[in-house]
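J.: okay, predicted coordinates and the sequence, questions at the end:
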Amino acid sequence: MDYRIPVGDWIEAAVEFLLNTIQPFFDGVTLVVGWLVDQLESGMLGIPEWLFIAIIALLGLWRVGWRFTLFAVISMGLVIGMGLWAETVVTVALVIAASVVALAIGIPMGILAAKSDIALAIIRPVLDLMQTMPPFVYLIPAAMFFGLGKVPGTIATIIFAMPPAVRLTNLGIRQVGREMVEAGLAFGCTRGQLLAKVQIPVAMPSIMAGVNQVIMLALSMVVIASMIGAGGLGNVVLRGIQRLDIGLGFEGGLGVVIAAIILDRLTQTFGHHRKQAGVLERLKGAAQWFTRGSGETKDKPAQHK
């Protein structure tokens, strides 16, 4: 049977049309995204290694606990020992840049979808397409529209990582109880105040779960984007594949795993409404754990018959 629907030809024609008509728009996007990536990368690479580790350690003590802090310090020391510190920092900078843009677009889209069923009906099929499309496919239009390098890799990462922010923002706002909305309106809130002071704060755990998922997907896509010149740890993994160098590929993959665990654990905590202990309290708890069993006993209360 010779019947064939030329979908690929239609897509090619659409790409050519876009390239010929709105090329200045793509040039502007390239400038903005390139500037953001370059600023983050140069700023993070300018931080001394010991100071970077100290910042992560303090964040870990504040948000997670001393066990995670110990793991993070040892892991980052391992990254330095493998000679992959610069590549890891570049990867983290790309992830942060892509995540910031994805969230800046995705969260407002999620709010719009939560407020309008018509908008949700339009956005949902697009999200389904974005989440089911193989990640390698994103590299083709990114390279065609923006060339090779960090900018197309970042843009492909933005598109790949955006859907969880839209879905979970929409879900969180829609799950806010009707009685809470009615109470806000009864107290005289406008629609904007209701969104800012009631719905978004209540939906914050769901929104932060979306932020966490965006960061994780961005980290996985940044490695794939090394195929079009994104750089970072993805280049190390790619060189390992090209040379069939198991050790090099494993080192690059281990760096990705360490970055993923640290980012995941830190971002998870920001969605929980819990009182955070200070750094001194964390250190005191760690000291008590190490001195446990040293013979110190607590006074027992007197027993009365």
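T.: Received the coordinates, thanks. Residues are numbered from 1 along each chain as shown.
J.: contacts and neighbour counts: CA atoms only from here.
T.: Fine.
J.: list the contacts of F17.
T.: Residues near F17 by Cα atoms under 8 Å, 6 or more residues apart in numbering: none.
J.: buried sites along the one helix or strand it maps to?
T.: Secondary structure assigned from DSSP states H and E places F17 in helix 7-21. Under the neighbour-count criterion of 16 or more other Cα atoms under 10 Å, helix 7-21 has L19 buried.
J.: and if you look at stretch 240-260?
T.: By neighbour count, with 16+ other Cα under 10 Å as the criterion, the buried positions of stretch 240-260 are G240, L248, G249, E251, G252, G253, L254, G255, V256, I258, A259, A260.
J.: from I241, how far off is the fifth one?
T.: Meaning G252. Counting by Cα to Cα, to the nearest Å, the gap from G252 to I241 is 11 Å.
J.: the fourth one now?
T.: In this structure, E251 and I241 are separated by 12 Å, where distance is defined by Cα to Cα.
J.: adding another structure so you can compare the two:
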Amino acid sequence: MFEFPEFIYLPLDRWTSALVDWLTVNGEAFFDVVGDVLLSPMLGLEQFLLWIPWWVIILAAAGLAWKQKGWRMALGVTAGLFFIGTLGLWDMAMKTLAIVIAAALLALMIGVPIGIGMARSEKMRGIVRPILDMMQTMPSFVYLIPALMLFGLGKVPALLSTLIYAIPPVIRLTDLGIRQVPADVIEASRAFGATGRQMLLKVQLPLAAPTIMTGVNQTIMMALAMVVIASMIGAGGLGTEVLNGIARLDVGRGFNGGISIVVMAIIIDRLTQSAAQPRTS
């Protein structure tokens, strides 16, 4: 009487497994093409970051920080990147950065248009919001299973699982930023004869830029948080160092990888947060 009836059962697990099995068998050629398309530029980006001398990357990051926030931030960025190098994890950090950059770029390419569509259509917003809720509350390990079955071990499933996990903030905050543009500004632009495209590109997106950049910032932070989990299916980078530390009960090795991820997260957070803000000296 107090237990849920056993005969009332929804076999969602079997349906989901059957769908993934069907996609694996019938979509093999398609997923191979998608994997090749995503893998080549990501490997190119990784090799490019590994090819650049470490001191050039540090100088470039410090110069960007100086331009955005002044010498104190530049000093902090320099110290943080140099610290990662002193731990012997520079190459792993660059591999992690390549995945984060690739996931962030894909999130921007996909998320910003969806956010714009949500801001312009209540119907689309009503459809997309529950999907985003599901994506943000689903345990991150769940994303690894279908990605692994469809693409196998490697960087491609790691990239896609990271993308799915990290994309909701940029979609939500693009929608929010455009909706927060003052109505009188919209009316003024219409009064001056602006078309819908001109209004979007020259009025709404520039005014929503700080909010959108906050979404980009949060997407990058979530991508970094997914790095350790994605290392279980071949992401590589700093996450692998943490995973190896756990597997071998090597606290020092795991801590080195973890603190390096934290330092990278802080640096990227400060740079992206200040990107849409005026420079301070």
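T.: Cool, the structure landed. Please read all numbers here as calculations on a predicted model, not as lab measurements.
J.: picking that back up, return the subset of the buried residues of stretch 240-260 of the first structure lying in helices.
T.: Of those, the ones assigned to helices by DSSP state H are G240, L248, G249, E251, G252, G253, L254, G255, V256, I258, A259, A260.
J.: map the fifth one onto the second structure.
T.: Pointing back at G252 of the first structure there. Taking TM-score structural alignment, the alignment pairs G252 of the first structure with G257 from the second structure.
J.: from what I can see its match touches G236, true?
T.: No. Between G257 of the second structure and G236 there is no contact under Cα atoms under 8 Å: 11.6 Å.
J.: shared neighbours of the two, anything?
T.: Contacts common to G257 of the second structure and G236, judged by Cα under 8 Å, 6+ apart, are absent.
J.: G106 of the first structure: neighbour count?
T.: By other Cα atoms under 10 Å, the residues close to G106 of the first structure number 28.
J.: tell me the secondary structure at Y9 of the second structure.
T.: coil (DSSP: H, G, I helix; E, B strand; the rest coil).
J.: now flag whichever of the buried residues of stretch 240-260 of the first structure is closest to M1 of the first structure.
T.: For those, the residue nearest M1 of the first structure by Cα to Cα is G240; the value is 43.8 Å.
J.: and that closest one, what does it touch?
T.: G240 of the first structure neighbours (Cα under 8 Å, 6+ apart): I246, G247, L248, G249.
J.: who are the contact partners of the first one?
T.: Pointing back at I246 of the first structure there. G240.
J.: please apply the same query to the last one.
T.: G249 of the first structure makes contact with V236, V237, L238, R239, G240, I241 under the criterion Cα under 8 Å, 6+ apart.
J.: how close does L185 of the first structure sit to S226 of the first structure?
T.: Distance from L185 of the first structure to S226 of the first structure, by Cα to Cα: 50 Å.
J.: could you check which of these two is surrounded by more residues?
T.: The neighbour count for L185 of the first structure versus S226, taken as other Cα under 10 Å, is higher for S226 (23 against 14).
J.: wait, doesn't that one sit right on S220?
T.: No. Judged on Cα under 8 Å, S226 of the first structure makes no contact with S220 at a distance of 10.8 Å.
J.: look at A235 of the second structure and give its secondary structure.
T.: Classification of A235 of the second structure using three-state DSSP returns coil.
J.: show me what it lines up with in the first structure.
T.: Counting by TM-score structural alignment, A235 of the second structure lines up with A230 in the first structure.
J.: residues contacting that match?
T.: Contacts of A230 of the first structure (Cα under 8 Å, 6+ apart): G149, K150, V151, P152, G153, T154, V222.
J.: once you drop chain neighbours, what's closest to the aligned residue in the second structure for the first one?
T.: What it means is G149 of the first structure. Under the alignment (TM-score structural alignment), G149 of the first structure pairs with G154 in the second structure. Spatial nearest neighbour of G154 of the second structure, excluding adjacent residues (Cα to Cα, 6 or more residues apart in numbering): G234 at 4.3 Å.
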